[in-house]
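Peer 1: For reference, the sequence and a predicted model appear below.
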Amino acid sequence: MQSSWLTPVRVVPMAFLVAIATGTSLLSLPVSSTGEGSSGVLPALFTTVSAVCVTGLTSVDTATFWSPTGQGIILALIQVGGFGIMTLASVLLLVIGRNLGLRNGLIAQTETHAVDLGDVRSLVRRLAVIVLTCELVITAVLLPRFRLAYDDDLPTALWHAGFHAVSAFNNAGFALYSDNLVGFVADPWVMLPLCAAVVVGGLGFPVIGEIVRTPRKRWSVHSRVTVYGTLALLAIGIVGFAVAEWSNPETIGGLGVGGKVVAAVTGGVMPRTAGFNSIDYGGATSESLMLTNVLMFIGGGSAGTAGGIKVGTFILLAVVIWSELRGEQTVSIGGRDMPSSVQRQALTVALLAVAAIMAGTMAMLIATDLDFEPLLFESISAFSTVGLSTGITPELPAAGELVLICLMFIGRVGVVTVGAALALSHRRRRYTLPEERIIVG
């Protein structure tokens, strides 16, 4: 009975909960914060959930509240959360020469969304190589800039470069500066490498692996949808952000043309669930906030470090709508028909995401006196594990922080996975009922 209950869809949320409990305990230690005594449970819990769920929302100032030890713990939690707890466990098993085993393979498959169980072993190996390679490359690119322009010594520059490289590739959005990355808004040598890391990390590990080893003409439909959908959304985000903020004196209006271009690129990339603030979103236009809400909700690629409902889900639903408007009996993408089960899955993910965000926003409206627009922005950012903020997170009461904690957890683990993990049993109906239509619209 116990073994049947410990299915992969239950083990994954449980593993995240264990990581959150461990991280909260570590950040609650006096050595983790700069003040005297413990940091307190709620700041430690909020920061841990944000790090493990690679979100980036903070209720305290990461640069001043946490000690170097605490910041190191946060970095470790980001790496564990981004890589996937069960995936990391599978890699460790491979390193010490043990067989992966059926149970561990199934768990890793759930976390990485691998299509076939036979692909899990090779996928996990490639995943480890990709993560470390990308993070080391971005660190090497950032290091000279931090050393020559911002930091007085090499160890500090290496720490800043490495921390932000890991945070960017894992789409976490944590930064070691009190204003996040606002001070680097016009610096292309810092912002563009971070943007590149965000995009690559947000594609999803299966897509990255296929890009590396497979010619473009032989890409799967999933890879093509993810890559081309990502490029289209990036273009929309960059252009839309530039139009909305170009003359806004509270954000990028006072920058030169080059600085505005860099800021626009960052503003279009970071809503893909990266979460680095290069501007004060509290001063952004309503048009920019609306665009950012949409981009955050869609998110990045599946089986990667990005959140949101995912690009593939959004594209599939768009094609379903288009096919229905045209009266087509089947839904096809890239010369392949999409099974009805996949269409139902996409619809379920999207509607559960909307329900979670609306419930979270409503709860915070009840718990606070803040306006609807910033609370909605914060809710979408939390659920989509983005981390962008209009600056209201530190102002939220304990109840508001707990709402965001729940949204971050659900958004990272996945609404469908959480629902399956909470279900005590699955019931399969062995009969069909007579059909009858209801009026739609």
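Peer 2: Sure thing, it's come through. Residues are numbered from 1 along each chain as shown.
Peer 1: Please count neighbours and contacts with C-alpha atoms only from this point.
Peer 2: Fine.
Peer 1: How far does stretch 273-280 sit from its chain's centre?
Peer 2: Offset of stretch 273-280 from its chain centre (Cα atoms, centre = their mean, to the nearest Å): 13 Å.
Peer 1: swap that for stretch 285-298, please
Peer 2: Centre-to-centre, stretch 285-298 and its host chain are 16 Å apart (Cα atoms, centre = their mean).
Peer 1: Same question for stretch 304-320.
Peer 2: In this view, stretch 304-320 has its centroid 13 Å away from the chain centroid, taken as Cα atoms, centre = their mean.
Peer 1: May I have the distance across that stretch, first residue to last?
Peer 2: End-to-end span of stretch 304-320 (Cα to Cα, to the nearest Å): 24 Å.
Peer 1: In addition, the following structure is provided for comparison:
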Amino acid sequence: MGIKNLATSSAPTLPDKIRTLIDRTVGSSPSRVAISAFLLVIIFFSLMLYTPLASRNGQSIEFHHAVFTATSAVTVTGLTTVPTGVQWSFFGQLMILLAFQVGGLGTLTMTSLLAIAVGRKMGLRSKMIAQEAMNIGRLGEVGSILRTVAVTSISLEATIAVILTPRFWLLGESFWEGVWHGIFYAVSAFNNAGFTPHTDGIVPYGHDLWILLPLCLGVFVGALGFPVILTLQRNLWHFKLWNLTTKLTLIGTTSLLFVGMFAWGFFEWNNPATIGAENIGDKTLHAFFASMMTRSGGFNLVDMSQINPITLLLTDVLMFIGGGSASTAGGVKITTFCVVLLAILAEARGDQHVIAFTRTIPDSVLRIAISVISMSTLFIFLGCAALVYITDESFDRVLFEVISAYATCGLSVGLSAELPPAGTYILALLMFVGRIGTNTVATGLALRSRRRLYKYPEERPIIG
């Protein structure tokens, strides 16, 4: 009898089998866990937005609109097929806010944060999940970066909300309406989501520095990346102690910000449909704001369908580059762009190695950067081909919308709202791939390292 009880108690139960399966899956492929978690979150918020409670009119919206909006929110893109302030009730807007808060910080990262909040130590499995979700180079940095994520996000979002709320009161909004709008814009800005709860967005506030500057601050900090923020917190005034990622991110970000500001302002200076009628100060403000938002912020002060074709092309390039690694921004990331640019300069000078700030960048990093850019270009090409095939839209509009979706920027020329259901699903897929794709590809390539015990003879093919 005792032996029978012992055998019965030693048999694995269903929870044990499930736990074993999860452990095996996480250990073999953290990327698969990250992708699955994002999919589950998108499905959950799609169902929430599909309920009648989420719509102002009390009726369920068409399902493709719910899926598109949920995907756009979780991937912190900001593209919409229906006006946020018109279609969605308070419950619907709350679901959208929660979606881009979860998506901005990362589903699995937030799970790890909750574990830390209740006093649990992170095990190796939890660190591996967080490392994959945030593209962290060294496993030992996971705990520090997670604490940085919590402190930075909560403090900055709260600060921006406190700044914006009184302004909305002064503009005639009620107490609770001003509080809600302050919180919504604060979370949307820091997570580079680009969603606005007002029916006409932030266009009416195009001259209001009280609103525009906090939004710029939230977008800028959110797009830096948490590893960079952690480095700045430790060694803000010691440039020599900054790692290469921090140096490339800050120098690249500020350079593109001012180059984009000058170019955008120059191209739109006399455009009567955008800033042509403004004074010099407001033109400069619009150019600065546009340059800040084109690399992932998603807010706009002018009708993007009215800007000049050359400005559309400039915006395409800035959106494609995006923000910092392990940040709430999208794109191929500024460090990827900088590594490829440095490689081109090194080749032009005849250098044998790619060097930046007295550091040699490994060839493996260069190959990963080229792979990320090449695969991103391929996805954008396929997305454009699919939309051109099913619509009669001009290529420049399609290209803009596709890059905005893949780079999770959120700027739009109005094409998203005009697409048939098949087109919205294509853009939703691009947003999903763009949000998790580059990180997954980069991490996967970095982990796929094998050594050969032999080397084939070299032969140089003709290039060019």
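Peer 2: On my side now, so go ahead. Since the structure is predicted, the reported quantities are computational estimates derived from the model, not experimental observations.
Peer 1: quick one: contacts for His160 of structure 1?
Peer 2: Neighbouring residues of His160 of structure 1 by Cα atoms under 8 Å, 6 or more residues apart in numbering: 143, 146, 176.
Peer 1: From the residues you listed, which land in helices?
Peer 2: Applying DSSP state H to the contacts of His160 of structure 1, the entries found in helices are Leu143.
Peer 1: Tell me the buried residues within the contacts of His160 of structure 1.
Peer 2: 143, 146, 176 (16 or more other Cα atoms under 10 Å).
Peer 1: His160 of structure 1 versus the second one, what's the distance?
Peer 2: So that's Phe146 of structure 1. Going from Phe146 of structure 1 to His160 of structure 1 by Cα to Cα gives 7 Å.
Peer 1: and Gly123 of structure 2, how many residues sit next to it?
Peer 2: Applying other Cα atoms under 10 Å, we find 9 residues neighbouring Gly123 of structure 2.
Peer 1: what lines up against it once you look at structure 1?
Peer 2: When structure 1 is aligned by TM-score structural alignment, the residue opposite Gly123 of structure 2 is Gly101.
Peer 1: Please apply the same query to Trp169 of structure 2.
Peer 2: Superposed on structure 1 with TM-score structural alignment, Trp169 of structure 2 falls opposite Arg147.
Peer 1: Distance check, that match against Trp159 of structure 1.
Peer 2: Here Arg147 of structure 1 is placed at a distance of 10 Å from Trp159 of structure 1 (Cα to Cα).
Peer 1: do Ile438 of structure 1 as well
Peer 2: 61 Å.
Peer 1: These two: which is more packed in?
Peer 2: With neighbours defined as other Cα under 10 Å, Ile438 of structure 1 and Trp159 compare such that Trp159 has more, 16 against 5.
Peer 1: show me the contacts for whatever residue of structure 2 lines up with the more buried one.
Peer 2: Using TM-score structural alignment, the equivalent of Trp159 of structure 1 in structure 2 is Trp180. Residues in contact with Trp180 of structure 2 (Cα under 8 Å, 6+ apart) are Thr165.
Peer 1: Buried by neighbour count: which residues of the one helix or strand Trp180 of structure 2 maps to qualify?
Peer 2: Per DSSP states H and E, Trp180 of structure 2 falls inside helix 175-190. If you call a residue buried by 16+ other Cα under 10 Å, then helix 175-190 of structure 2 has these buried ones: 178-190.
Peer 1: all strands for structure 1, in order.
Peer 2: Here structure 1 has its strands, by DSSP state E, at 332-333, 336-337.
Peer 1: Rebuild the ones you listed as JSON lines, extending it with distance to Leu316 of structure 1.
Peer 2: Listed next are the strands of structure 1 as JSON lines, based on distance: least, Cα to Cα, whole Å:
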{"stretch": "strand 332-333", "distance to Leu316 of structure 1": "8"}
{"stretch": "strand 336-337", "distance to Leu316 of structure 1": "11"}
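Peer 1: winner for burial among these?
Peer 2: Of all the strands of structure 1, strand 332-333 has the most neighbours on average by mean count of other Cα atoms under 10 Å, namely a mean of 15.
Peer 1: That strand maps to which residues in structure 2?
Peer 2: Residues 355-356 of structure 2 are matched to strand 332-333 of structure 1 when aligned by TM-score structural alignment.
Peer 1: same check, this time on stretch 184-194 of structure 1
Peer 2: With TM-score structural alignment applied, stretch 184-194 of structure 1 matches the range 205-215 in structure 2.
Peer 1: Report the buried residues of that stretch.
Peer 2: 206, 211-212, 214-215.
Peer 1: what two of these are the furthest from one another?
Peer 2: By the measure Cα to Cα, Gly206 and Pro214 form the most distant pair in the buried residues of stretch 205-215 of structure 2, at 13.1 Å.
Peer 1: which position in structure 1 aligns with Leu341 of structure 2?
Peer 2: Under the alignment by TM-score structural alignment, Leu341 of structure 2 pairs with Ala318 in structure 1.
Peer 1: how far away is that match from Ile138 of structure 1?
Peer 2: Counting by Cα to Cα, the gap from Ala318 of structure 1 to Ile138 of structure 1 is 34 Å.
Peer 1: Cool, thanks, signing off.
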